[in-house]
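*Asks:* the sequence isn't on hand, but the structure is:
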């Protein structure tokens, strides 16, 4: 990809979700936001509802979802805000959500995730971060494919992270069955998987008018970091020369997700990675910005798809 083909927008790191969606009318559009009851998920849902969309918060904690829905309705005046239960670490829950969806789906924001958690495994024996951040969203998105097709032009937003720079998908031992578990390497490969999913899903579904892009929202202090100590954050700041991470507000953190979901500048665009409201360039050595070549590798993307299909259909 050359610099000339890279997508830029009038927005940047300080832009908010409300700003990037200003002037865009989403009336009649149906949206699902996973993890919509906390962190940037709340502000993603708020901005999309504020633009007129019918928004479903797909959440593990429906009581928190109900409180968020009430808040979004109160602040936007849009009463078309719903709550549905979704536990991405539970494949039965994911399938039930997809099977229960009726009608078209115009925008799917795969926002939920866990970060740097202690070693945990699902009932299938899958490592918990990969299972939640990638395999759960894989089953959800493929399960909702008929609804996305019915939209007559749909977008899927895959929320990744600069942490994808920590690790490619290690196909030889995805679930840390033979190598020592490292929470950051596990998180990193799950975030790489989010980008690879965008690459292969776009290749498969662009003909149906479905385009999938990945993004780095930026550093935002939310419940996502519940497993990350202040000492670890200090270590990360020191490793980046003392200047990072530079925290965004949740409203700023949601901006790139909302831009990828709605901007006319991305019509017909998929399989790319965005940060700070623009398409990212290649990662340069010893930096924490840009996208790793391995995350956009079409062969790795196709391999991950096959591995994922085999995993979720072999139960």
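*Replies:* That came in fine, so what should we check first? For clarity, every value in this text was computed on a predicted model and none was experimentally measured.

*Asks:* use CA for all of it now, contacts and neighbours both
*Replies:* OK.

*Asks:* where is the longest helix in the protein?
*Replies:* Scanning the chain for the longest helix, with DSSP state H as the assignment, gives helix 183-205.

*Asks:* quick one: it to chain centroid distance?
*Replies:* Once both centres are worked out by CA atoms, centre = their mean, to the nearest Å, helix 183-205 turns out to sit 10 Å from its chain's centre.

*Asks:* for the chain, what spans make up the strands?
*Replies:* Listed in chain order, the strands of the chain (DSSP state E) span 30-34, 54-59, 81-85, 107-110, 154-159, 210-216, 219-220, 247-248, 273-275, 278-279.

*Asks:* is it possible to get JSON lines of the ones you listed that adds distance to residue 46 and mean neighbour count?
*Replies:* Output for the strands of the chain, formatted as JSON lines (distance: least, CA to CA, whole Å; neighbours: other CA atoms under 10 Å):
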{"stretch": "strand 30-34", "distance to residue 46": "10", "mean neighbour count": "25"}
{"stretch": "strand 54-59", "distance to residue 46": "9", "mean neighbour count": "25"}
{"stretch": "strand 81-85", "distance to residue 46": "9", "mean neighbour count": "20"}
{"stretch": "strand 107-110", "distance to residue 46": "13", "mean neighbour count": "26"}
{"stretch": "strand 154-159", "distance to residue 46": "16", "mean neighbour count": "27"}
{"stretch": "strand 210-216", "distance to residue 46": "19", "mean neighbour count": "28"}
{"stretch": "strand 219-220", "distance to residue 46": "17", "mean neighbour count": "18"}
{"stretch": "strand 247-248", "distance to residue 46": "17", "mean neighbour count": "15"}
{"stretch": "strand 273-275", "distance to residue 46": "20", "mean neighbour count": "27"}
{"stretch": "strand 278-279", "distance to residue 46": "21", "mean neighbour count": "22"}
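
*Asks:* take a look at this one as well, against the first:
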């Protein structure tokens, strides 16, 4: 199967990708849409005429963003709802309040290389926020996604997934020393595996899911990393926030992605599968373990078990 390419690339912006797409009457949710990539992804969706919900921790910041998006796009159907991905009760409340079909779910929110921290359930924070919270959200909204008939899930991963597979026997670092980058890498691998298994399970409902690497962009995500990138990533590989949101927008709205799922994209194109770091240019390539169907099924089962145990 050949890799999917598009007319867009490294320098494309989210607005350019969304231009000419009409999603009037359709509904979208973007998590973490009060800053950074989430804002520009939501703005691109608003440009298509979609009804966009900003799912955010800080609703005051979300309201400011919503007003700005409406002012710049002319779309008044931009709403704000509270969502704390690390809190299962918050995820459940958000899903319970949703009424009607959902066309696009962009799992964008995340934390990167944070200090060692655990949720009330004992889950490592990055795995809990980046993966488990989004898993709980997507599964709780499955009925709404299925009701749409051709829904899409966008899972924002990272080339950081190449730092670690999911360590199934110790996702919460109970037996190994905590390393913020290994924890981040594991959570980003989980984002890709989720897209693989969600597509396998839900394609019959018209739901597809894809994962992506947005690129190197300086946003609030790097607040724990002392400006990650200045000494590790070549300056010519950095993107603006508008460029960084382009691949998310592509997976969410482009007709070229109709019926396509379980894949990993970067720079607005499907990126090659690799067996070791360095087999692809910097920031590109997807580790084979991140697309492994067996690993994807195992992660789904583990995630269901962890959430069920927390609810009992």
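*Replies:* Yep, it's here. Quick caveat, the model's predicted, so the values are computed rather than measured.

*Asks:* what does the TM-score come to for these two?
*Replies:* Here the TM-score for the pair of chains, by TM-score structural alignment, normalised by the length of the second structure, is 0.96; 306 aligned residues with a CA RMSD of 1.1 Å.

*Asks:* okay if I get the strands of the first structure as TSV plus distance to residue 266 of the first structure?
*Replies:* Listed next are the strands of the first structure as TSV, based on distance: least, CA to CA, whole Å:
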stretch	distance to residue 266 of the first structure
strand 30-34	17
strand 54-59	21
strand 81-85	25
strand 107-110	13
strand 154-159	10
strand 210-216	9
strand 219-220	23
strand 247-248	23
strand 273-275	11
strand 278-279	10
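
*Asks:* out of the ones you listed, nearest to residue 186 of the first structure?
*Replies:* Nearest to residue 186 of the first structure among the strands of the first structure is strand 154-159; the distance by CA to CA comes to 15.9 Å.

*Asks:* which residues in the second structure does that closest one align to?
*Replies:* Aligned using TM-score structural alignment, strand 154-159 of the first structure spans residues 151-156 in the second structure.

*Asks:* who wins for proximity to residue 7 of the first structure among the strands of the first structure?
*Replies:* With CA to CA as the yardstick, what comes closest out of these is strand 278-279 (5.2 Å).

*Asks:* off-centre distance for the closest one?
*Replies:* 15 Å.

*Asks:* that one maps to which residues in the second structure?
*Replies:* Using TM-score structural alignment, strand 278-279 of the first structure corresponds to residues 269-270 of the second structure.

*Asks:* with the first structure superposed, average distance for the matching stretch?
*Replies:* Taking mean CA distance after the TM-score superposition for the first structure, the mean distance separating stretch 269-270 of the second structure from the aligned residues in the first structure is 0.4 Å.

*Asks:* which position in the second structure pairs with residue 43 of the first structure?
*Replies:* Residue mapping for residue 43 of the first structure onto the second structure gives residue 40, with TM-score structural alignment as the criterion.

*Asks:* correct me, but that match touches residue 242?
*Replies:* Yes: if you go by CA atoms under 8 Å, residue 40 of the second structure and residue 242 touch, sitting 5.9 Å apart.

*Asks:* who touches both of those two?
*Replies:* Among the neighbours of residue 40 of the second structure, those also in contact with residue 242 (CA atoms under 8 Å, 6 or more residues apart in numbering) are residue 14.

*Asks:* stretch 201-221 of the second structure maps to which residues in the first structure?
*Replies:* Under TM-score structural alignment, the match for stretch 201-221 of the second structure in the first structure covers residues 204-224.

*Asks:* separation between residue 222 of the second structure and residue 81 of the second structure?
*Replies:* Look at residue 222 of the second structure and residue 81 of the second structure: by CA to CA, to the nearest Å, they are 24 Å apart.
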